[in-house]
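Asker: Coordinates for the following, if possible.
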Amino acid sequence: MSSVRQDAVRERIETELLAPLSALELDVEAVEITPAGKRRILRIAVDKDGGVTLDDVADATREISRVLDESDAMGEQPYTLEVTSRGVDRPLVLPRHWRRNVDRLVKVTTTDGETVEGRIVSSDETAAGIDVSGTIREIAYADVGRALVQVEFNRPGSKEA
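Answerer: The predicted model follows:
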């Protein structure tokens, strides 16, 4: 499948899933189609405020299967559907990603190459406040080249800490 056609299929699937998943209070974060022999793997990542539970993934899987069964978006070639949560390895790109990760440690590389690591303390539609060693630094999303949540095993404020 050409990359242009694959992009069109991804966009169509995302569009078709928008309303049904919104009804479940879920956002589509990513749609990936990967060849796997004679089949394809359709991987869809979902997220919501407060995080995604296993029940949310199960509900999303049922709804996505229903929508795709009624659609011809995936064509005739067989595929395997995988529904997952967004995961910490995905970059923070949208304001909702920042909002959902307040209190998490983040590593930001700005568009001018500077690296900043700190805890997200606030976010709005245009910028996030990051606590860098006790100083709050406001970083506009337009100035972010890449931002990733850092994995913490003993996060302050967590039950295990």
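Asker: Only C-alpha atoms from now on, for both contacts and neighbour counts.
Answerer: Noted.
Asker: for residue 88, what are its contacts?
Answerer: 148, 149, 150, 151 (C-alpha atoms under 8 Å, 6 or more residues apart in numbering).
Asker: before we move on, what about residue 140?
Answerer: 126, 127, 128.
Asker: Quick check: buried residues in the longest helix seen in the chain?
Answerer: Secondary structure assigned by DSSP state H gives helix 3-23 as the longest helix of the chain. For helix 3-23, the neighbour count (16 or more other C-alpha atoms under 10 Å) marks 9, 10, 13, 14, 16, 17, 20, 21 as buried.
Asker: Which of those residues sits closest to residue 56?
Answerer: residue 21 (10.1 Å; C-alpha to C-alpha).
Asker: Verify the stated contact: the closest one with residue 14.
Answerer: No. At 9.9 Å, residue 21 and residue 14 do not qualify as touching, with contact defined as C-alpha atoms under 8 Å.
Asker: and stretch 20-28, how far apart are its ends?
Answerer: Stretch 20-28 stretches 10 Å from its first residue to its last (C-alpha to C-alpha, to the nearest Å).
Asker: one more to put side by side:
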Amino acid sequence: MSTTQSERLRDLLEPLVTSQGLDLEEIAVDSVGRKRVLRVVVDSDEGADLDAIADVSRALSAKLDETDAMGQGEYTLEVGTPGAERALTEHRHYVRATDRLAKFQLQDGGELVARILTVDDEGLDLEVPGVKGRKATSRRLPFADIAKARVQVEFGRKDKKSVEDEENEKEEEA
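Answerer: Next up, the predicted model:
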């Protein structure tokens, strides 16, 4: 997709997405055989549920139908969210990933997997998991030191509340 078409689509669609209380994260046009697919990725601080995605999809479809932004050929519109292992590229992405485990590619070539505790304008406060029975450690990571970052999927992680509830139940039984 040309930069001009990408910019035109973003200029056309972003106000609609924003009016629905969502952020426009990504736009991509791919060719699939003779058809084209317009993929629009949206998100918000609270996440985007199926109703919000359906609403924004209808609004985008109507706007695209009344303009020639996609040209005369057929295309399919797909609207979705970034997914579980989303790339962290904007400040708001890091904020949304607070309390999540992330994998960082560092500018010096190193790699780090840690939990995001807090985010400010300069960087992140992280909890680096301990290895081989050692306790977790804290670390400050400036944004300038991050080359790439991506949220990691965690299976079987208990949230803090459920761990506290289990501990309280054990104390009540004793």
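Asker: about what we covered before: hmm, which of the contacts of residue 88 of the first structure are common to the second structure?
Answerer: Using both residues aligned by TM-score structural alignment, their matches' C-alpha atoms under 8 Å, the second structure keeps these contacts from the contacts of residue 88 of the first structure: 149, 150, 151.
Asker: Which residue ranges of the first structure form helices?
Answerer: With DSSP H as the criterion, the first structure has helices spanning 3-23, 54-69, 95-100.
Asker: quick one on the thing from earlier: may I ask which of the contacts of residue 140 of the first structure has the most neighbours?
Answerer: residue 128 (21 neighbours; other C-alpha atoms under 10 Å).
Asker: can you redo the buried residues of helix 3-23 of the first structure as CSV with distance to residue 117 of the first structure?
Answerer: Shown next, in CSV, are these (distance: C-alpha to C-alpha, whole Å):
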residue, distance to residue 117 of the first structure
9, 37
10, 33
13, 35
14, 32
16, 37
17, 35
20, 37
21, 33
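Asker: just those now: which is nearest residue 158 of the first structure?
Answerer: residue 21 (29.5 Å).
Asker: And the closest one? What does it align with in the second structure?
Answerer: Under the alignment (TM-score structural alignment), residue 21 of the first structure maps onto residue 17 of the second structure.
Asker: okay but that match is in contact with residue 26, surely?
Answerer: No. Here residue 17 of the second structure lies out of contact with residue 26, judged by C-alpha under 8 Å, at a distance of 11.4 Å.
Asker: Return every residue with contacts to both of these two.
Answerer: The contact sets of residue 17 of the second structure and residue 26 overlap at residue 42 (C-alpha under 8 Å, 6+ apart).
Asker: just the strands in the second structure please.
Answerer: Along the second structure, counting by DSSP state E, strands occupy 23-32, 35-43, 75-80, 101-106, 111-119, 123-128, 137-142, 146-151.
Asker: Make TSV from the ones you listed and add distance to residue 55 of the second structure to it.
Answerer: As requested, these are arranged in TSV below (distance: least, C-alpha to C-alpha, whole Å):
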stretch	distance to residue 55 of the second structure
strand 23-32	14
strand 35-43	12
strand 75-80	10
strand 101-106	31
strand 111-119	31
strand 123-128	34
strand 137-142	38
strand 146-151	27
